[in-house]
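1. Sharing a model that was predicted from the sequence below.
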Amino acid sequence: MKVGFLCAIIVLLHCHLILALSSQDAVLVVGATGGTGKQVLNGLVQSGLKPKNLRVLSRDASKLKFLEEQGFGTVKADLNDCDSLANALNGCSGCYLHSTVGDTKELDSNEVLAARKLATAMSLRETPMHVVYNSAVGEESLIGSRKQQKRAVEDLFENDFPSIDFTSLRSNFFMDPLWKKYTRPAILAGKFTFCVPPDTPIHLTAVADMGFLAGKCLQSIKTTKNRTINVSGDVLTPVEIAAAFAKCQGTPCQHSKGTTMAIMSRLFFKSLWEEIVFLRKTRITTDIDDLKQEFGKVTSFEEFLDNSGWADTSRTYEDLSR
């Protein structure tokens, strides 16, 4: 009887230990329930992290239900609510911070404040955290208001919260927005409007690669903490991008410099104009071969088009998040 009781205690302690280790391995994922959230989560899983150990945060329970059905861990929390953040962080050893605000046309100035509240909640924990942040490349003289906010978040973690191990992944021009309704129909019809000179090299980044590299960094804290890593999977000129579209969709596609669009952007769409100016003038480069050697892979533009099903004309941007 005593032996049986002792065995039962040992089994319970063993199970508790397994659960504790599993809990410690949890990764909080912030800002990945929007349009490109699926690509982020796919990248994290491809890096070797298990869906059940990815704790996706959202204050909208309806968004979490679908993820739970897919096997992902979830937590309902608000970045403005310190108590809910403490609960969300409980048992997590790392965090991928994709965004603290939504992808809106008008700049959401709450990004830095929300990041500060999250960092504050992290700093109150007894166990250390490793944060990987989705930032963006850019010379200080060229970055616009959106990238300035990202720099402010970087500065926040690096200077105000030095106890938090921090890695900044700086993306280049994202491939995924080329799927949006104001770009995709025209491209399928044969016109790729991009307001930079045709021979300008553009560094391209797949959103999924941000998740993939974040996962690799979270599993390799000794070699990736306190680093800034530029992320790109391809470098193509606008003419070469148009050629890649043509090859994938099986119909002609030509680059158009979009002079009228550039004028309209300069007059009425500040954020878009800032990005156009940056792409025209930046001299920042990313060593893609080094990324492949260290992390295993990044996604070329041709691979992105194939993986996302670009040639299927019935598919929309919304399909990428389903």
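-> Thanks, I have the structure now.

2. contacts and neighbour counts: CA atoms only from here.
-> OK.

3. At which residues are the helices of this structure located?
-> According to DSSP state H, the chain carries its helices in the segments 2-24, 37-46, 61-69, 82-89, 111-123, 145-155, 184-188, 207-218, 221-224, 238-249, 259-268, 270-281, 288-295, 301-308.

4. second one coming, line it up with the first:
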Amino acid sequence: MMRRVLVSAATGTIGRATMQLLAGDAAAGTLELLGAARSAKSADTLRLQGFTPVAFDYDAPETLLPALEGVDTVFLITGYTVDMLIHSKRLLDAAKAAGVRHIVHLGALAADDTPHAHFGWHQLIERTIESMGFDFTHLRPNFFMDTVWAGFRHRPDRIVHFVGDRVVSWVSSQDIAAVAAEALRRPDQHKGKTYPLAVEALPVSQIAALFSQVTQTDVQYRPRPAGDLLPSLLRQGMEPVYAAGLAEGVAAIEAGHLPLAGAVYDNIAPIVGRPPVKWRDFILQRLATDPLTPRGQ
């Protein structure tokens, strides 16, 4: 029987990229690929991309069990809110009732004994997956390259960050999705695995220098104190409890108190069969595919 795979947050950055990487498998009939859709607009977006949407809303628990019917493997992605805890529980309860076998979970990189909420919540979800008896693959990416690009494309003369001069490690959404796709494609090969995902460690000042070299323009690093992050997140509309936890973790990095903040791992190439994306190639790729849209234009 064909394996059925469900990707939550299928129209988000990581979920969308994972769906695209699995599209060929679905077309070849090696798996049935379902994309979770919270709204009619999301469902239409998935259909236009050639995917099969299923109604799925963490805040409407009655939608979860029908969406998971016959599903073998789930890619569990939650939003940036403290509700990630109850959302994950709802999904896992429904997945258990539906007979789902394997959960691939998108978490965050930190030591197992981390005291910081942003990371600890993800690890609570990991432990719950394990204690409920699912096969599992835990993905633990560190800083997303894409977040830096999102700010740069609107203000291409600067990069703003809150970690000071600390060396931190980075990974692209492309590589995260590629590892996720492999775990969803061949769950038996990746069950019981925890994959830290970070491919290059640089201070943000060196990243700004790379942007300057590649774009042949002056791109400055404008560091801001970690204490400024929480007000910024709240102005952007982030849920306050999660925002406070995230800001606490970034402050610990700025102070040099977060183990693994600059750790690098060489596990992506063996999993996906190609070298990981480093910063220079990431910038070149994005310049070719994601046009700059400076504010005021």
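-> Great, that's in hand. On a predicted model such as this, the values are computed, not experimentally measured, just so you know.

5. what TM-score do we get after superposing?
-> Here the TM-score for the pair of chains, by TM-score structural alignment, normalised by the length of structure 2, is 0.81; 278 aligned residues with a Cα RMSD of 2.9 Å.

6. got the helices of structure 1 as TSV, with distance to residue 139 of structure 1 and mean neighbour count columns?
-> TSV is the format used below for these (distance: least, Cα to Cα, whole Å; neighbours: other Cα atoms under 10 Å):
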stretch	distance to residue 139 of structure 1	mean neighbour count
helix 2-24	38	12
helix 37-46	26	22
helix 61-69	36	14
helix 82-89	33	18
helix 111-123	20	19
helix 145-155	10	18
helix 184-188	29	18
helix 207-218	20	26
helix 221-224	22	14
helix 238-249	21	20
helix 259-268	20	14
helix 270-281	9	18
helix 288-295	19	14
helix 301-308	24	16
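
7. Same list (these) but as a markdown table, adding distance to residue 166 of structure 1.
-> As requested, the helices of structure 1 are exported to a markdown table (distance: least, Cα to Cα, whole Å):
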| stretch | distance to residue 166 of structure 1 |
| --- | --- |
| helix 2-24 | 18 |
| helix 37-46 | 17 |
| helix 61-69 | 27 |
| helix 82-89 | 16 |
| helix 111-123 | 11 |
| helix 145-155 | 8 |
| helix 184-188 | 36 |
| helix 207-218 | 10 |
| helix 221-224 | 9 |
| helix 238-249 | 34 |
| helix 259-268 | 35 |
| helix 270-281 | 26 |
| helix 288-295 | 18 |
| helix 301-308 | 28 |
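
8. gap between the alignment partner in structure 2 of residue 309 of structure 1 and residue 280 of structure 2?
-> In structure 2, the residue paired with residue 309 of structure 1 according to TM-score structural alignment is residue 287. Going from residue 287 of structure 2 to residue 280 of structure 2 by Cα to Cα, to the nearest Å gives 11 Å.

9. do the same with residue 69 of structure 2
-> For residue 69 of structure 2 relative to residue 280 of structure 2 (Cα to Cα), the value is 43 Å.

10. One more: residue 170 of structure 2?
-> Taking Cα to Cα, one finds residue 170 of structure 2 at 12 Å from residue 280 of structure 2.

11. And for residue 86 of structure 2?
-> Remark: distance between residue 86 of structure 2 and residue 280 of structure 2 (Cα to Cα) = 39 Å.

12. How about residue 123 of structure 2?
-> For residue 123 of structure 2, the distance to residue 280 of structure 2 (Cα to Cα) stands at 31 Å.

13. Nearest to residue 176 of structure 1, out of the helices of structure 1?
-> Proximity to residue 176 of structure 1 (Cα to Cα) singles out helix 207-218 among the helices of structure 1, at 6.7 Å.

14. Residue range in structure 2 corresponding to the closest one, please.
-> The aligned range for helix 207-218 of structure 1 in structure 2 is 173-184, by TM-score structural alignment.

15. so how far is residue 249 of structure 1 from residue 273 of structure 1?
-> In this view, residue 273 of structure 1 and residue 249 of structure 1 are 29 Å apart by Cα to Cα.
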